[in-house]
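Trainee: Predicted model, plus sequence, below.
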Amino acid sequence: MLKICKVLLKNPQNCRILWSANQKISFKHRLNLWSVKLHNVTFNFPKLSDSYYYKFNKHPSLIFAISILTWLGFAKDDEEKESELIMTLKRAVLCKQREQYDKAEQMLHLALRLAQQQMNDQGILYCYDLMGNLAFDTYELDKAEKLFVSVLQLLLSKGTPEDDLKVIHISLKLARICQLKADTEKADIGYRWCLEQIDKHKDANENAKVLYGVINDWYAQYLLDIGDTKKALNHLNEAHKVCQEFHGENSEKSMLLLNDLGITSFRAEDYDKAETYLQEAVTMGNKLEDKTHLGVVHANLGLILLQKGILKEAEKCCRLGWKLGKKYENTESVEQSNYCLEQIKLHAEK
């Protein structure tokens, strides 16, 4: 049994919060809980905006789409047979996407009562899982942890194998919670266990491949958090390959992962590689219909060009990022572009 899960099942309160990244709370932004902003305010190491802030913006469950009604075992027969439960769950998900968190919680408690009345084990599991996700949205980490531990206990009590995708999925969430709390050792154990388990199944089916991409992405963010940029690059590249396979080369998610690869290369002081990744992200972003987040990529590219001493191009990128931010009402783009322009001004005054 996964060591971290054993510890959490016995002592779910063991983790303590210890994370200083610039966090904006909710599944909406990096499951909104995980809006890491890689930053250092000095000119020599400017802050770069991590696109993980956006990856989950319109896709609240995972970086790749996983069917919300089949992930824990629902099938079409269940939808027809338990229509009231399914409709209540769908309403809860819709409320969460609209950030109506109190209403979403009410709907989930109603759904849980229905599932219990129907003695629908899959429904109960799914309610707990959604409640855990909602607790992430509102940054109630202890509550989220307890709910996910309950899901894990229910799965294992029903004889679900430890290497089942559902167990890996929940274990991944628990590892993320430990990352956001005091115990990085448990987080590291959890992520590595998830990678070890998913590696056996990654080519088995679409869900397994998707989960493989998510684990690599999340583990890369953890590695960046502890400063292991070289290893983070390897895992981000794996996540990017999966993203391209499922969403194509020209997608917003691919663009944002390229942005992350650029940031990570920058932190590894490989400025040429960082510029290449971000130039590729900009080229891809220009082909997208929705350019809401392209401004941040332009601003990041501007900061890297500034670092390389290419001031004219850097200013051009930052001003374009600002215009895109204003046009699409993206505060992050405007803020990042303003920061870039301030750094250019400081450099010019030297």
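Mentor: The structure has been received and is ready for your questions.
Trainee: switch to C-alpha atoms for all contacts and neighbour counts from now on
Mentor: Fine.
Trainee: Buried ones in stretch 330-343, by neighbour count?
Mentor: Using 16 or more other CA atoms under 10 Å as the test for burial, stretch 330-343 gives 330, 332-341, 343.
Trainee: another structure for you, compare them:
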Amino acid sequence: MSVRLPQQKIGSVPCAVGFSLFTWLGFYKKTSAEDELIHTIKHCILFIQRYDYIKAEQLLHVALRQAQQMQHQLAITYIYDVMANLALEREHLDKAKDLFVAVTQRIMADGATEDDFRVVHISTKLARISHLKKDYQTAQMGYEWCLEKLEKIIKSDPSEEKMKLFALAEDWYGRLFLDTNQYEHALKLMTDSLEKMQSVSDIEKEHIATQMNDIGTVCDLLGKTDESLHYFKEAIEIGKKLEMELGTMYVNLGRAYIKKKLLSEARKNCGLALKIGVMSKNKDVKEEAENCFQEIKRLN
């Protein structure tokens, strides 16, 4: 019996697209034409934050034409970067890779070195793309290279922006080990990532709750039931305050209680999951909760 790991979105807005909003390429408002371009890009970002990716991509092409007409090279590079992040968000992996490579080539042609935070930032996402394409060897080399560079960067400039990328890289690398059934390595990286995430002020609490639930899952896979209970409970407490959909987390907590032979607590949490599954018409949660009750019956 295993605890179900919920499907994760790739690079949520705080950790992917939102990383490069009008800062790291030095893109500033100067003229009326640039004012119009910035207005267009802001609307692109707004659509991305609302998960309206089709409208965002359409408007990004409008912004790109504006920037090309102005021959505004920094703006063109910035727009390519936003396009790349959006393609990664949508799991259009080949497109994302091509765009990130183009951005890297442009900023390196403008003088950036491989130690430049912008280059490491993009390299982290290229490693993630290799990971998602199941090219684990390339992904692992990429993650290792990026973490080594980030560790040096943070020693001289421990800003929240850089710490956030370090935490994201560790989390993604941990998930690579999870995908390849190397659970101890996964747990170490994911818990290190969580600690860093909790020190950063603008990380969404929903992300923290999801990460705690996933760490609880890894603990369960390792047979560390007490630790998994801790993480599941913490995730649920945060999720309650945010009014998150908690069905899967309650199932996970219920199953952990089954392993501890605490069947009353297991029944309670699987019941909450079943209620959520029925009310939200979530067939997966409903089925998992029913399976949980079947397991409890077998133990009675």
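Mentor: Now that the structure is in, tell me what you want to look at. Given the structure is predicted, the values throughout are model-derived calculations rather than measurements.
Trainee: What's the match for G213 of the first structure in the second structure?
Mentor: Taking TM-score structural alignment, G213 of the first structure has A167 as its aligned residue in the second structure.
Trainee: Mind telling me what element that match is part of?
Mentor: Using DSSP states H and E, A167 of the second structure maps to helix 160-179.
Trainee: what comes into contact with that helix?
Mentor: Taking contacts as CA atoms under 8 Å, 6 or more residues apart in numbering, the residues outside helix 160-179 of the second structure that touch it are 15, 19, 117, 121, 124, 128, 131, 136, 140, 143, 146-147, 150-151, 153-154, 183, 185-190, 192-194, 196-197, 200-201, 218.
Trainee: can you give me how far it is from the chain middle?
Mentor: On the basis of CA atoms, centre = their mean, to the nearest Å, helix 160-179 of the second structure sits 9 Å off its chain's mean C-alpha point.
Trainee: Can you add secondary structure and distance to L114 of the first structure and give the buried residues of stretch 330-343 of the first structure back as TSV?
Mentor: Listed next are these as TSV, based on DSSP: H, G, I helix; E, B strand; the rest coil; distance: CA to CA, whole Å:
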residue	secondary structure	distance to L114 of the first structure
N330	coil	40
E332	helix	41
S333	helix	44
V334	helix	46
E335	helix	46
Q336	helix	47
S337	helix	49
N338	helix	51
Y339	helix	51
C340	helix	53
L341	helix	55
Q343	helix	57
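Trainee: From those residues, pick the one nearest L85 of the first structure.
Mentor: N330 (36.8 Å; CA to CA).
Trainee: Assign the nearest residue to that closest one once chain neighbours are set aside to helix, strand or coil.
Mentor: Distance criterion CA to CA, 6 or more residues apart in numbering; nearest residue to N330 of the first structure, sequence neighbours excluded, is T292 at 6.6 Å. What DSSP: H, G, I helix; E, B strand; the rest coil gives for T292 of the first structure is coil.
Trainee: next one: A67 of the second structure
Mentor: Quick answer, by three-state DSSP: A67 of the second structure is helix.
Trainee: what do you get for D203 of the first structure?
Mentor: Per three-state DSSP, D203 of the first structure ends up coil.
Trainee: Relative to Q97 of the first structure, how far out is the residue nearest to it when sequence neighbours are not counted?
Mentor: Nearest non-adjacent residue to D203 of the first structure, counting by CA to CA, 6+ apart: K209, 6.0 Å away. Distance of K209 of the first structure to Q97 of the first structure, given as CA to CA, to the nearest Å: 25 Å.
Trainee: on that earlier part again, can you give me the neighbour number for the residue nearest to D203 of the first structure?
Mentor: 21 (other CA atoms under 10 Å).
Trainee: Check the one 5 residues further on too.
Mentor: Counted with other CA under 10 Å, residues neighbouring V214 of the first structure total 24.
Trainee: ditto for Q66 of the second structure
Mentor: 19.
Trainee: cool, and K155 of the second structure?
Mentor: By the criterion of other CA under 10 Å, K155 of the second structure has 9 neighbours.
Trainee: what sits against the residue mapped onto K95 of the second structure from the first structure?
Mentor: Residue pairing (TM-score structural alignment): K95 of the second structure is matched to K143 of the first structure. Contacts of K143 of the first structure were listed using CA under 8 Å, 6+ apart, and they are 132, 135.
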